[in-house]
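Student: got a predicted model here, sequence first, then my questions.
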Amino acid sequence: MKREIPLLITLVAGLVMILQFYATPLAWLGDLFNDFYNIILTFAYVLGAASLLMVNGHKIQRQVPGWGYNLVLLVSLLVTLFLGLFLRPAGHLPIDEGTAFDWLFNHVFTPLSAATYSLLAFFIASASFRAFKARSLESTLLLGTAFLVMLFRVPLGEALWNNLPFLGRYDIGVIIEDWIMGGFNAAGQRAIMLGASVGLISVSLKILLGIERSYLGGTE
């Protein structure tokens, strides 16, 4: 019964969440299940925070290599929790403008996120430069298309195209960019989304029917 009951709960919850879009009388039941989901999600956050404290606390205690990063993580977690739960004006939410939590989010978290994405963009550009080699017709087309799109989306490329007498007059660069992004790129993205949707439906059916049981733990 340790496996049958979770499978039954999964099947019933999944069917209710699906059927509520087709049967109006079941809409209230879908809202009820959403409330249960939010409650369970809250407990999951608490469990995740406790697990984070235990795992990183053990690493700091043993002073494993790189334990300083674990210390920074725990200090950031505790400071954020303290500012959000206790250090705020009465009658205000932690996310309200002017609170300490809002200042921490706008002046610490947001710049760090921007720096992280900037580093990620640099590594992507570096990897693309190493990977894009004209070894075949397909790779040559990919290299040329990527070069044109990148050229049209930076100020230097726009300045070059605008100073050319014929191409700048008729906005050839903008036309080519729109043609690539609105044609080939849009078609590729739709194909990827359709494939991902079919895969999502397949995995969902396997979970509802009890074929996929990895979320229960074990090897089944």
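Tutor: Okay, I see it.
Student: when you work out contacts or count neighbours from here on, use the C-alpha atoms and nothing else.
Tutor: Fine.
Student: could you check how far Ser202 is from Leu209?
Tutor: Ser202 sits 11 Å away from Leu209, going by CA to CA, to the nearest Å.
Student: Lys2: what's it in contact with?
Tutor: By CA atoms under 8 Å, 6 or more residues apart in numbering, Lys2 lies in contact with nothing.
Student: Ser202 and Leu209 - which one has more neighbours?
Tutor: More neighbours surround Leu209 than the other of Ser202 and Leu209, with 14 against 11 (other CA atoms under 10 Å).
Student: list the buried residues of the longest helix seen in the chain.
Tutor: Longest helix in the chain by number of residues, with DSSP state H as the criterion: helix 27-62. Residues of helix 27-62 classed as buried: Ala27, Gly30, Phe33, Leu53, Asn56, Gly57, Lys59, Ile60 (neighbour count, 16 or more other CA atoms under 10 Å).
Student: burial measure for the closest residue to the last one other than its chain neighbours, as a count.
Tutor: Spatial nearest neighbour of Ile60, excluding adjacent residues (CA to CA, 6 or more residues apart in numbering): Trp67 at 5.2 Å. By other CA under 10 Å, 17 other residues sit near Trp67.
Student: below is an additional structure, to be compared with the one above:
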Amino acid sequence: MRREVPLLICAIVGFTLIIVYFVPHPPFSDMRDLFSDWFSVIAAFAIYLGILNLLKNSVDKVFRKRSGWGFSIVIIAGFVLFVFIGLYEGSDFGEIGTRYYWLYDRIYFPLMATMFAILAFFIGSASYRAFRARNVEATVLLLAAFFVMLGRVPIGYYLTSWLPEGWRMGDVANAIMTYPQMAGQRAVMIGIALGIVSTSLRIILGIERTFLGGE
């Protein structure tokens, strides 16, 4: 029963949401609204469980003095500070001018911007390794990236401003982004959609059971 009940619930919800997409009328539409409310409640509990698990692991790391326990202190202190200030501010804690908004704007937002700034360097490093002309595919990728990047900066315009309209670097970059890039992007999106459909059907039909903790 520990496996059959979750599989039955998953099948009922999955087939109901599929049917309501084609038959958006009661009772299926009412069941869709009910399931949506359940999803919101479950997601809220999942967030709290994730927070509690993070705090538990952080406290355990601090007490055991394991590697990186100093960062765990920062996590715990930040969590306590944000929760305390949020409760102190009341229901308007997210309004501009509150202490909570000041913490978010002066601490959380700069940290998030720093993380994405560091991510840009990792992307640049990965691009350098990927754009090495080791084979035909990598050479095509390297040339396309070169033309697009050069067409997006002013120097590309000045270097090719003497060429006729349609042959300048900006025009070449736009052509690459409009045709081959868009075709590749659509192919990737189609593949993702087919993967989502196949995985969803496997879960609904009970073929895929890894979410239950089994094989």
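Tutor: Okay, I see it. Keep in mind that this is a model prediction, so the values were computed, not measured.
Student: return the residue of the second structure aligned against the residue nearest to Ile60 of the first structure.
Tutor: Here Trp67 of the first structure is matched to Trp69 in the second structure, going by TM-score structural alignment.
Student: and the longest helix of the first structure, how far from the second structure on average?
Tutor: Taken over the aligned residues, the distance from helix 27-62 of the first structure to the second structure averages 1.1 Å (mean CA distance after the TM-score superposition for the first structure).
Student: helices or strands up against that helix?
Tutor: Applying 3 or more CA pairs under 8 Å, 6 or more residues apart in numbering; DSSP states H and E, one finds that helix 27-62 of the first structure contacts helix 4-19, helix 67-85.
Student: what angle do that helix and helix 4-19 make?
Tutor: Calculated by axes from the mean of the first three to the mean of the last three CA atoms, to 10 degrees, helix 27-62 of the first structure forms an angle of 130 degrees with helix 4-19.
Student: and Gly173 of the first structure, what is it in contact with?
Tutor: Phe152, Glu158, Trp161, Leu167.
Student: next step: the residues you listed restricted to helices.
Tutor: Going by DSSP H, the helices hold Phe152, Glu158, Trp161, Leu167 from the contacts of Gly173 of the first structure.
Student: buried ones only from those, please, as a ChimeraX command.
Tutor: One line in ChimeraX is enough to select the buried ones among these; burial here means 16+ other CA under 10 Å:
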select :152,158,161
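Student: show me the residue at the heart of the second structure, geometrically.
Tutor: Phe116 (13.1 Å; CA atoms, centre = their mean).
Student: please tell me which residues of the first structure the host helix or strand of it aligns onto.
Tutor: When elements are assigned from DSSP states H and E, Phe116 of the second structure belongs to helix 109-130. Mapping helix 109-130 of the second structure onto the first structure (TM-score structural alignment) gives residues 110-131.
Student: after superposition, how close is that stretch to the second structure?
Tutor: Mean for stretch 110-131 of the first structure is 1.5 Å (mean CA distance after the TM-score superposition for the first structure).
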